[in-house]
Every structure is written in C-alpha cells, then in structure tokens.
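Asks: sequence first, predicted coordinates after that:
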Amino acid sequence: MKILVITGSAHKKGTSSYLADSFIRGAEEAGHEVFRFDAAFKNVHPCVGCDSCQKGSRACVFKDDMQELNPELLKADAVVFVSPIYYYDINAQIKAVIDRFYANNSALKGADKKAVLMITYGDETEESAEGAAASYKGMVKYLEWKDAGIVSAKACYVLDDILDSEYPKQAYELGKNL
C-alpha cells in the first residue's frame, strides 16, 4: 500500500511529529511504502479560488511544493493527516494543503482511498479537538474515502507529555494494521 503522510507542525521534535514517526514505523514494518510531506517546511500557497485548475489547462496558477505532493496524493492508497491543534482545528499548514486538493477534486472524489487523522493538543478535554474531527469527517465523507481511524492525543502539550502515553502505540498499531 502507498501511504501519504501529511504533517503540519513546525516542531521537528514535537508531539504530532512523534506520532507521525510512530505511525510511519508501523506502516513500514508492515511493508507499506510511505511518503512524508512536512507542510510546515514546504512552500504551499493558499488556494485563492481562482478556478484556473478547473478550466483550460486544468493547472493551478501556483507553482510551489504542491507540484511535489500532487503525484503522491493521486497515487496514494491512504492519506494520513497529522496536525497539532493550536486553536480548535487542524493547523494552517495542513489546511492550506487540503484547500489545494481542489485542483485534483475530480480525481480524488470517489477514489478508493483510506484516510487517517492524528492530532495532538495540550487541553485535557476533547472539546478542543471537535473542530478538527468534524472537518476531517466532513472531508472524508465528501471525498467518499474510508475513515481508517483517528488518534486524538489530548494533554500532550510538549514531547514529554506524549512519550509515556498510549498515543504513540496507537499510531504505531494504526500504521502497522492499515
């Protein structure tokens, strides 16, 4: 299986990055091919809704790192979104990437793909994650992809918080059993 992991954190040794690493380790041990796209370290221009991608050449007007991501997105059997929650939803880096899915909408909608959401946040209640989960579930439903699972790591503000939690094992197992 080809798996695309899209991360959003600018913290290379942060909580969501650690979850991504755990997931990838499990997936690779199971024999899956993984491509990781760290959106916070890429040049991804936000979609401006100009509709150029839907007309004529059907190409996006922005020539940025989405050109690296798009082929991986189209051939992936599973797409994994890994984001910290800073303020009640996935972070802006992931959202910019998702908005740019629009250029490939006709190829993505109804494609036989699985999706996973992994989120980390400092709050001790799941209320802070409800926006991210709702956005993810709505997108998966619209795209007609199969929801393969959510790892919602609450009370994980800094790396030490997640190291001894059950969340890395959940991510690892999800990657191994996808």
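Replies: Nice, thanks for sending it over. Residues are numbered from 1 along each chain as shown.
Asks: from now on I want contacts and neighbour counts done on CA atoms only, so please keep to that.
Replies: Will do.
Asks: what are the ranges of the helices in the chain?
Replies: Taking DSSP state H, the helices of the chain run over residues 15-29, 66-75, 92-99, 105-108, 130-143, 159-163, 167-177.
Asks: tell me which other helices or strands the first one touches.
Replies: Using 3 or more Cα pairs under 8 Å, 6 or more residues apart in numbering; DSSP states H and E, the elements in contact with helix 15-29 are strand 2-7, strand 33-38, strand 78-84, strand 114-120, helix 159-163, helix 167-177.
Asks: what's in contact with the last one?
Replies: Right, the one you point to is helix 167-177. If you take Cα atoms under 8 Å, 6 or more residues apart in numbering as the criterion, helix 167-177 is touched by 18-20, 22-30, 118, 149, 151-153, 162.
Asks: one more pass at 10 Å, please.
Replies: Helix 167-177 has contacts (Cα atoms under 10 Å, 6 or more residues apart in numbering) with 3, 15-16, 18-32, 80, 116-120, 148-154, 156, 162-163.
Asks: distance from it to the middle of the chain?
Replies: 15 Å (Cα atoms, centre = their mean, to the nearest Å).
Asks: tell me which of the helices of the chain sits most buried.
Replies: Sort these by mean neighbour count, taking mean count of other Cα atoms under 10 Å, and helix 15-29 sits at the top with a mean of 23.
Asks: spatially central residue for this protein, please.
Replies: Compute the mean C-alpha point of the chain, and by Cα atoms, centre = their mean the closest residue is F81, 1.4 Å away.
Asks: list the contacts for the residue nearest to E124 when sequence neighbours are not counted?
Replies: Nearest residue to E124, sequence neighbours excluded (Cα to Cα, 6 or more residues apart in numbering): A155, at 4.6 Å. Residues counted as contacts of A155 (Cα under 10 Å, 6+ apart) are T120, Y121, G122, D123, E124, T125, E126, D161, I162, S165.
Asks: this is the other structure I want to compare:
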Amino acid sequence: MITAIESSPRKKGNSHTMLQAVLAGAHEVGTITNEVHLRDLKYDPCVGCEACRKAKACTMFDDGMTTLYPLIEESKGLVLISPVHNYNVTAWMKAFIDRMYCYYDFTDSRPRGWSSRLAGQGRKAVIGAIAEQANKKDMGFTLDAMRMPLEALGYEVISEISVLRLFDKGIIVNHANIMEEARLAGKNLAEAL
C-alpha cells in the first residue's frame, strides 16, 4: 500500500495533480493507494511534550494527524509533495513531518542515541517539490526537508521530482514530461515495494 500526501493550500493545483500522476503509475501495477491533502485536515504541530517517548504514540492531540498514523504504519510506500514556500516545504508539510517524531525511540545516554520504529521494514518513498522559480537553488531546502526526515525514519527515497517554472493553478498538466516523470516514479515505487 502507498499513502501519498501533498501540502498545497490550493485545491486541484499543481501539487495535487502531480500526486495523482504518481498514484496513476502505482495503480498500473495494482497497488492500493491512499490520497491525502493536508489542507483538508485540522491538526496541530508537534509541541515537544515528549509524551510519545513513553507512550510510543502521539498522545498530546486527537486530531487530523491521528487519523494518518494507521495509514502510515500500514503503507510501505509514502509519497510527499510540497510546493516551495519561502525556500522550504509548506507549514502543513513541516507540521506533518514533525508529528512523525512519535516513531523515534531514544536511549538515556548523552548524546542520546535514537532509532526509528519504522526502520528495517523495506519502506520506500518518492518526494516532489514544485517551484515557480527558474533555478533549482531557489527551491532552497524543500527536498532536503522531506528527504532527510524520511531517511532518518527508515525510508529509502527512490525518486525525487523537482519541478521549476510553474505557478499557475493546474498548469502542470500541460507539461507531459513532468507528468510522465511523476507517473514513472509512482510505478517504480509500487514495483520496489
């Protein structure tokens, strides 16, 4: 199973459309998928309460993120797509990633050692970022902000999709090369699981 998550504030925009192209590729090989639009959920960012260290789950909140944890745990594949906001992922994506903190276990040593309860399970991911700027450097930390936490959690990121020079809502459908790259990323993800 693959859970695909996008964090654009715009409905049916470029991130949404790219996410659907990734899922179309996964469907070609018969993979079950879930589609999540973070703008449709109400959830709080991590507040660093550390209760999850003992509970092994986020117990501070009962919100939209709570509904995603079972999907994340059941899905061996994960897709994260974000537009570039101020050289980074959107606030919705950042809050989502921070709430994944509950999957870490820590030692009592200093500095603290850590491990992820999602690691060692063959989890794989695809990440994508969409920017209106012309240069990849203007994407800033967007791809890193998704890749690094996913790798720390135990995912192998098998594909990164960088999209430049797109802003107008839904215009990505006019770029067959990008849509094909996204479709192939989804197909490759499904085949790798």
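Replies: Thanks, I have the structure now. Bear in mind that the values here come from a model prediction, so they are computed numbers and not experimental data.
Asks: kindly provide the TM-score of these chains.
Replies: Remark: TM-score between the superposed chains equals 0.92 [TM-score structural alignment, normalised by the length of the first structure]; 177 aligned residues with a Cα RMSD of 1.7 Å.
Asks: circling back to that earlier point, which of the helices and strands packed on helix 15-29 of the first structure sits closest to A132 of the first structure?
Replies: strand 114-120 (8.1 Å; Cα to Cα).
Asks: that closest one maps to which residues in the second structure?
Replies: Mapped onto the second structure using TM-score structural alignment, strand 114-120 of the first structure spans residues 124-130.
Asks: as CSV, the helices of the first structure with distance to N43 of the first structure would be great.
Replies: Converted to CSV, those look like this (distance: least, Cα to Cα, whole Å):
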stretch, distance to N43 of the first structure
helix 15-29, 19
helix 66-75, 8
helix 92-99, 10
helix 105-108, 21
helix 130-143, 23
helix 159-163, 26
helix 167-177, 27
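Asks: quick one: which of these is nearest H45 of the first structure?
Replies: Nearest to H45 of the first structure among the helices of the first structure is helix 92-99 (7.1 Å), distances taken as Cα to Cα.
Asks: now for that closest one, which elements pack on it?
Replies: Secondary-structure packing of helix 92-99 of the first structure (3 or more Cα pairs under 10 Å, 6 or more residues apart in numbering; DSSP states H and E): strand 2-7, helix 66-75, strand 78-84.
Asks: distance from the first one to the middle of the chain?
Replies: Centroid displacement of strand 2-7 of the first structure relative to its chain, using Cα atoms, centre = their mean, is 7 Å.
Asks: tilt between it and helix 66-75?
Replies: 140 degrees (axes from the mean of the first three to the mean of the last three Cα atoms, to 10 degrees).
Asks: what packs against strand 2-7 of the first structure?
Replies: Against strand 2-7 of the first structure (3+ Cα pairs under 10 Å, 6+ apart) you get helix 15-29, strand 33-38, helix 66-75, strand 78-84, helix 92-99, strand 114-120.
Asks: now render the ones you listed as CSV, adding distance to D51 of the first structure.
Replies: Listed next are these as CSV, based on distance: least, Cα to Cα, whole Å:
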stretch, distance to D51 of the first structure
helix 15-29, 33
strand 33-38, 25
helix 66-75, 16
strand 78-84, 24
helix 92-99, 12
strand 114-120, 26
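Asks: how about those, which one is nearest G49 of the first structure?
Replies: That would be helix 92-99 among those, by Cα to Cα, at 9.2 Å.
Asks: mean shift of that closest one relative to the second structure?
Replies: Compared with the second structure after the fit, helix 92-99 of the first structure shows a mean deviation of 0.7 Å (mean Cα distance after the TM-score superposition for the first structure).
Asks: tell me how far the aligned residue in the first structure for V163 of the second structure lies from F23 of the first structure.
Replies: Counting by TM-score structural alignment, V163 of the second structure corresponds to A153 in the first structure. Going from A153 of the first structure to F23 of the first structure by Cα to Cα, to the nearest Å gives 13 Å.
Asks: where do the contact lists of the two overlap?
Replies: In contact with both A153 of the first structure and F23: M118, P168, Q170, A171, using Cα under 10 Å, 6+ apart.
Asks: ok, now which ones touch the counterpart of G8 of the first structure in the second structure?
Replies: Counting by TM-score structural alignment, G8 of the first structure lines up with S7 in the second structure. By Cα under 10 Å, 6+ apart, the contact set of S7 of the second structure is 15-16, 36-40, 80-84, 89-94, 96.
Asks: go with 7 Å
Replies: H37, L38, R39, I81, S82, T90, W92, M93 (Cα atoms under 7 Å, 6 or more residues apart in numbering).
Asks: between these, which is nearest G122 of the second structure?
Replies: Nearest member of these to G122 of the second structure, counting by Cα to Cα, is I81, at 20.7 Å.
Asks: what about that closest one, distance to R39 of the second structure?
Replies: 13 Å.
Asks: those two - which one has more neighbours?
Replies: Just comparing I81 of the second structure and R39: by other Cα atoms under 10 Å the higher neighbour count belongs to I81, 30 against 15.
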